[in-house]
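**Q** Just need the structure, nothing else, for what follows:
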Amino acid sequence: MPAEILDRPNPPPGNSQLPDTVLDLEVNLDITSSLSNEKRNAIQKFRRMANYIAAAMIFLKDNILLTRDLKTEDIKPRLLGHWGTCPGLTLVYAHLNHLAEKENEKMIFVVGPGHGAPAILASLWIEGSLAKFSPKYSLDTNGLTNLIAGFSTPSGFPSHINAEVPGSIHEGGELGYALAVAFGAVMDKPELIVPVIVGDGECETGPTAAAWHAYKYIDPKESGAVLPIVHVNGFKISERTIYGCMDDKELDALFTGYGYQVRTVGHDLEKIDEDMAASLQWALGVIRSIQKTAREDKPTFKPRWPVIILRTPKGWGAPAKYKGEFIEGSFHSHQVPLPDVRTNPEGLKSLQTWLSSYKPGELFTEKGKPIDEILSIIPKDEGMRLGQVKEIHAGREIFVVPDWKQLAFERGSEESCMKVVGKYMDLAFQANPTGLRLFSPDELESNKLGAVFDNTSRNFQWDEYSFGNGGRVIEILSEHTCQGMIQGYTLTGRTALFPSYEAFIGIAQTMMVQYSKFVKMAKETNFRAPNASLNYLVTSTWTRQEHNGFSHQNPGFITAVLNLKAETARVYLPPDANCFLSTIAHCLGSKNYVNLMVGSKQPTAVWLSPEEAGIHCRAGAGVWRFCSTDEGLRPDVVLVGIGTEVTFEVIAAAALLRELAPELRVRVVNVTDLMILEAPGSHPHALSDDDFNFLFTEDRRIVINYHGYRRDIAGLVFGRKGIERVHIEGYREEGSTTTPFDMMLRNHVSRYHVAMEAVRSAAAVNERVALRTMELKSQLQSRVKETQRVIYATGADPQETYDVPKFT
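**A** Alright, predicted model coming up:
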């Protein structure tokens, strides 16, 4: 579809011109007898075994197969883990393995209730996926002992799903993001199905609430399918859940309104396996029908995808009561149902009865291996098992990084960094037609990134102008959903970009932190290949908020990234369009980092030629000789710019000082890679002490004009020698709906403030400057007051404010 029609207004009702529109696609299949007695028995034994192992993981360090009665010394000294969601998870896991084997379907299982790790780890052990990647978890008594005894200890798996767990693409602590991650994973993977179990507690989160709409961005022709399974067990950690208090009619109405087809499982627990098998077969039939229609090039508008509501008791199978409190079916089963079994004989007896109820002697061979009947429902092809699907572990697919220099500009011109990034993304989309996407919270045009639409479009399947066109751009006004999608997309081998307003990218901050921890742990496994970096592009910064005020002025996301593990975090503040082109190319081509790029959307001076920009960005910083005195030799003071607009102010200050105080010698330095400032050894990009001194001198004072919060720089340089000579200015939490230069003045990062500090610093080593210090400061303060007077009188910055300084 031509890009020019993408912004057409919606036609009035009844005026749609869509041909052969399919508004409602349902599949009704007779599948009540799809589960044979043989398979039902095998599934039930799989569940019993997985539930036994999961419960044992929480409690036992010895006697893991109950070969004798339990003793106090068999119990772990610290009882950690979450039981409440485990029985529902093992039910779904068993049936998904059976479905994968029966239908030869490739599936990734995303688990929202991430603290249900015992259930997932138990299932992974049974299917042989733990042993595949770690022989210590072999399918025998020794491997089972290592799993059970090591759980929630320093030598074993943690109590939540993380990167160490085969088959996972979602950090178990990220409550609320599983659904969005699942939708990101299926994009551009037409043969992939991602069942995702969403807990009813998780359904109370804002991220999940928005993510229910994510299927409206899934084109069934080009992408796979997500199968949401809403696990309603009624309780959170200590309270009823909202969904748990809704009856079937209410939940059906809710999800029908979202646009799903709904099927509910679990009212008859005696027949739950037949019900679940039939429901999964129904869901698969709906998915295949939708995909078949789309892939036969028949316009399919608003197909209704399936969702399953699974009702099971909280902590299903645990003791009904203990010490007068209800356990099964209450929040008391959420974590450790019997918390005092190590010290209370009654508790130990109750645990013995509970674990024995699974009859482990019927499930394991003499060597501790699962019996053949259980293994019969597991796919024979190891690559089809939920823990071994290659998309989870194979790393980044081939990605072509276009040559950025074909878009570069001549030095001395003026260009918008964001406009040129849009053009570069257009090249990247053309070079990577199925492996690159852009996820944005509806801010592309305002961020001047519109060139991304030169050869692609938005991908919004409920918009009659953009559905079915293979658009590479996802815009949904939810940072949470964008974050989840980009994670799922990246962790299954693809590359993506997340542009956002600077002030609101922080909405996804905790999720970004969780993701970085996932990447760190993934790098420490022996089975995960590197994936593309998670790339953030932050613009509409506090320095240029034309339409908004104080609420939209917040560079704090930089601080959050700086706090990440050094081998993961990268922060770039390119000073001009050429440097930004070099940086975006580098970031898109990189792997296993969290890359943050901060820049301006307004036209700014191009300070460096393409060749100079490439060298500058590789180095991370450099002396800008063209605006320094005698090319930076023997300076009295070093002026440093970090960020587009604040660097302009540094250069303007250098020009101003040439006019007012020609005797003052300055060296101008620009830093584009923030991490070079860290103390040696604390970051891979950190400058050595010698290199730091070559750049900033050994003894001259350093005046840093920084885009973000001043404490960022203070934290970075802490530990370097002579940091008392560093003066830092940055964002001071001062702002309003005002002019750009007034923002510079309010936050003391204007050229006048930089010049005043330069005078004060140079006076310590230059006698001629010292003699004129009061005179120069008075002149500069007068210019501040006069500029403020003009701004408040006219509502605009003085006309000459943004003239590019000239140096002769």
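
**Q** CA only for contacts and neighbour counts going forward, please
**A** OK.

**Q** Contacts only, for residue 326.
**A** 320, 332 (CA atoms under 8 Å, 6 or more residues apart in numbering).

**Q** One more: the one 3 residues further on?
**A** Contacts for residue 329 (CA under 8 Å, 6+ apart) come out as 233-234, 313-316, 320.

**Q** let's see 7 Å
**A** Listed by CA atoms under 7 Å, 6 or more residues apart in numbering, the contact set of residue 329 reads 313-316.

**Q** Please check these and keep the buried ones.
**A** 313-316 (16 or more other CA atoms under 10 Å).

**Q** Format the residues you listed as a markdown table; extra columns: distance to residue 207 and secondary structure.
**A** Converted to a markdown table, these look like this (distance: CA to CA, whole Å; DSSP: H, G, I helix; E, B strand; the rest coil):
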| residue | distance to residue 207 | secondary structure |
| --- | --- | --- |
| 313 | 25 | coil |
| 314 | 23 | coil |
| 315 | 25 | coil |
| 316 | 27 | coil |
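
**Q** this one next, for a side-by-side:
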Amino acid sequence: MPTAAHPDATALTDEELRSLDAHWRAANYLAAGQIYLMANPLLTEALRPEHIKPRLLGHWGTSPGLNLVYTHLNRVIKARGLDALCVWGPGHGGPAVLAGSWLEGSYSATYPDVTRDAAGMARLFRQFSFPGGVPSHVAPETPGSIHEGGELGYSLAHAYGAAFDNPALLVTCVIGDGEAETGPLAASWHSNKFLDPVHDGAVLPILHLNGYKIANPAVLSRLPEPELDALLRGYGHDPLYVTGDDPDTVHRALAAAFDEALDTIALVQRSAREDGAPERVRRPLIVLRTPKGWTGPAEVDGVPVEGTWRAHQVPLATVRENPDHLRQLEQWLRSYRPDELFDADGRPVAEVLACVPEGSRRLGASPHANGGLLTRALPLPSLDDFAVPVDKPGTTLHEPTRVLGDFLARVMDDTRVRRDFRLVGPDETASNRLQAVIDSGGKAWQAGVLPVDEHLDRHGRVMEILSEHLCQGWLEGYLLTGRHGLFSCYEAFVHIVDSMVNQHIKWLKTARELPWRAPVPSLNYLLTSHVWRQDHNGFSHQDPGFVDHVLNKSPAVVRVYLPPDANTLVSVTDHVLRSRDYVNVVVAGKQPCFDWLTMDEARVHCARGAGIWDWAGTENGGEPDVVLACAGDVPTQEVLAAAQLVRRHLPGLAVRVVNVVDMTRLMPHEEHPHGMTDFEYDGLFTPDKPVIFAYHGYPWLVHRLAYRRAGHPHLHVRGYKESGTTTTPFDMVVRNDLDRYRLVMDVIDHVPGLAVRAAPVRQVMADARARHHAWIREHGTDLPEVAEWSWNA
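**A** Down below sits the predicted model:
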């Protein structure tokens, strides 16, 4: 049967009850005031239309419940001396969280012009959802937040990410019943199978069931309670239920639920840390049922509002025009008795603040919600320790991600005590050749273990679950609270988190503009098992478009790297792990790849971002006739093979080979900090010579990045064009016209004067492509001249 939290289960005194209710009423008043008022904040005179905002924006429905949680969190934080963080999941709950932080003083500490008095209250009200003000949802501008209130579905994953390797932290997470219907949130309940009670903090989910979303009932709120209870217990929780619409009863019940939940958490942690208890036990969860829009207007224009979907946004919509609505708004606001809650100067009275903690224990002042304050630089090893020897370019092969795995394993080893580095991925770490990291860090796991299992570790820091959403959410919460990490994923399936990375990029862009937010470690993607070497999985696993998606976002935040070999991959990874406030996308293969650059050369080339490979070209100090450019490991190999064919068949042609590691270098300097000036770009690619560019992804991206360049009319890009299947590795590039033979044909087609003179050479290249098609259908393998190719120029 469901467990109810009864009012008599706590020793809440009448004085504590009055203080909690006063704080809650004050927060409700401030939340409603933010939605409606632009003047007369303390109602010192009768409300008039000019006191009301001309555009009423915001969401009232969720605010009373969030205010209730904020109030009761204050009590337990202060009483128990807790370090706590709250992730506010319901969309557009900004009025409540802003109200709580203003009452506790953390908002005024962050924004000194919004003082904790009548003048500051007026500013708080006016700025909300107002031009030049603050958003209606919990946002980077909100002190104490690590979560964008509009991104429904990710709150619980963020909460667990914040708790990992934070043993003294309590992370509460309010989950709206609409949010609870999303796929990412449904998967997030399984995060408790990864929470280590020894090294991690605690997560206390609070499922707030107020019954409705924007216009429809919420699914979980309509489940019979035994069915809901069975669901939550099946997820591994012990639910505590708080239900009602009488404030005194709900206050007592919620206080009891918090006390019981926190006592249970303390017992679980003590048993694991002091007694070594190995068993995973059920974790507490609070189910809070209160009416949507509680304490607001019960009816408007003869239809019910409180407790219905009509309370979701603005219950009284025509206050300026409708005298009855204006009168009803004033009655509503005065029902909180603001004259009892604020003194004549607009400051909260002592009773309102009696439950509020002090200093950094205030929810709006937690350093964990401004994680850059807690960030320590990673102890990264010397790159020389992992350098692949390269005596001559293109003669030896290594699996780049396997080499990187050794580098990351050292990072994992060197953070074994401080525990501030994690690797996440959807069950692909070993597949992506990063096995060494597992050997070092172990795979986090708190569920059952069988004798056949390998590397499962209750204290592990490699996190694998077949949900890209959870991997992303965990890592975001981990990074935003000041730690470091890497997300390894198959290139085609990282698109699952497109919306999540959108929100994270927006968060970082805004946070960078706030002087009080300290820079946090970057979100780093390693995309491997990529489009050109998914020949065995086929078309479904072939999609290089995540780079296009990311490069549409804020130039201040996004970076994209395509290292062509093992040494450049290690160098790039060293760079991105040192960076702050970026989203870095690194694309590299896991299959054997030629080694082109020594580690010293790789450092210089990666720092430059794009450069000429003199040893591969035939300029000999002169001006090139054609530029062969490449970005990505497979395109680089094909360009160098094409350059070798040009040497052999067109020995008088001056060829320049350019390799691009940092894709944002192609952008104009005015549009991206890494972008080249026109002078730099023309010096590298020339303003008037044909450029044959072999690119890892969709070719139109290169055109988009370089469209303003003088040489753009001479730019011809080859890349992936949605032609894939289960086939041989070389056939993948042939199918998409990225192969060496096609590139030589492009040189002949675009260098003036070659079309006639080199027609026999072009025919040889076309014949080679035809021979390839016949060969693979007979032998099932690539042509020997391709499979056995190396750089022998």
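
**Q** Any idea what the TM-score is?
**A** The TM-score (TM-score structural alignment, normalised by the length of structure 2) is 0.96; 778 aligned residues with a CA RMSD of 1.6 Å.

**Q** List just the nearest of the contacts of residue 329 of structure 1 to residue 59 of structure 1.
**A** Among the contacts of residue 329 of structure 1, residue 315 lies closest to residue 59 of structure 1 (CA to CA), at 15.0 Å.

**Q** Give me the neighbour count for the counterpart of residue 608 of structure 2 in structure 1.
**A** The alignment partner of residue 608 of structure 2 in structure 1, by TM-score structural alignment, is residue 619. By the criterion of other CA atoms under 10 Å, residue 619 of structure 1 has 15 neighbours.

**Q** Next one: residue 619 of structure 1 from residue 691 of structure 1, what distance?
**A** 11 Å (CA to CA, to the nearest Å).

**Q** Ok, residue 353 of structure 1 next?
**A** 68 Å.

**Q** So which of those two has more stuff around it?
**A** The residue with more neighbours, out of residue 353 of structure 1 and residue 691, is residue 353; 15 against 12, by other CA under 10 Å.

**Q** Show me what the more buried one aligns to in structure 2.
**A** The alignment partner of residue 353 of structure 1 in structure 2, by TM-score structural alignment, is residue 331.

**Q** can you confirm its match is in a strand?
**A** No. Per DSSP: H, G, I helix; E, B strand; the rest coil, residue 331 of structure 2 lies outside any strand segment and is helix.

**Q** Please name the residues that touch it.
**A** Applying CA under 7 Å, 6+ apart, no residues qualify as near residue 331 of structure 2.

**Q** And it, how far from residue 84 of structure 2?
**A** 36 Å.

**Q** repeat for residue 306 of structure 2
**A** For residue 306 of structure 2, the distance to residue 84 of structure 2 - CA to CA - is 31 Å.

**Q** Between the two, point out the one with more neighbours.
**A** residue 84 (26 against 21).

**Q** Contacts only, for the closest residue to that one other than its chain neighbours.
**A** Nearest non-adjacent residue to residue 84 of structure 2, counting by CA to CA, 6 or more residues apart in numbering: residue 170, 4.6 Å away. For residue 170 of structure 2, the contacting residues are 83-85, 201-203, by CA under 7 Å, 6+ apart.

**Q** same thing with residue 46 of structure 2?
**A** For residue 46 of structure 2, no residue meets the contact criterion (CA under 7 Å, 6+ apart).

**Q** Roughly how far does the equivalent of it over in structure 1 sit from residue 291 of structure 1?
**A** Matched across to structure 1, residue 46 of structure 2 falls on residue 69, judged by TM-score structural alignment. Distance, residue 69 of structure 1 to residue 291 of structure 1, by CA to CA: 54 Å.

**Q** next one: residue 214 of structure 1
**A** For residue 214 of structure 1, the distance to residue 291 of structure 1 - CA to CA - is 17 Å.

**Q** try residue 155 of structure 1
**A** 45 Å.

**Q** Specify which residue of those two has the higher count of neighbours.
**A** Using other CA under 10 Å as the criterion, residue 155 of structure 1 and residue 291 rank with residue 291 on top: 22 against 11.

**Q** That one against residue 219, yeah?
**A** No. Counting by CA atoms under 7 Å, residue 291 of structure 1 does not reach residue 219; the two are 8.8 Å apart.

**Q** Now do the contacts for whichever residue in structure 1 pairs up with residue 729 of structure 2.
**A** In structure 1, the residue matched to residue 729 of structure 2 (TM-score structural alignment) is residue 740. When contacts are counted by CA under 7 Å, 6+ apart, residue 740 of structure 1 is found next to 543-544.
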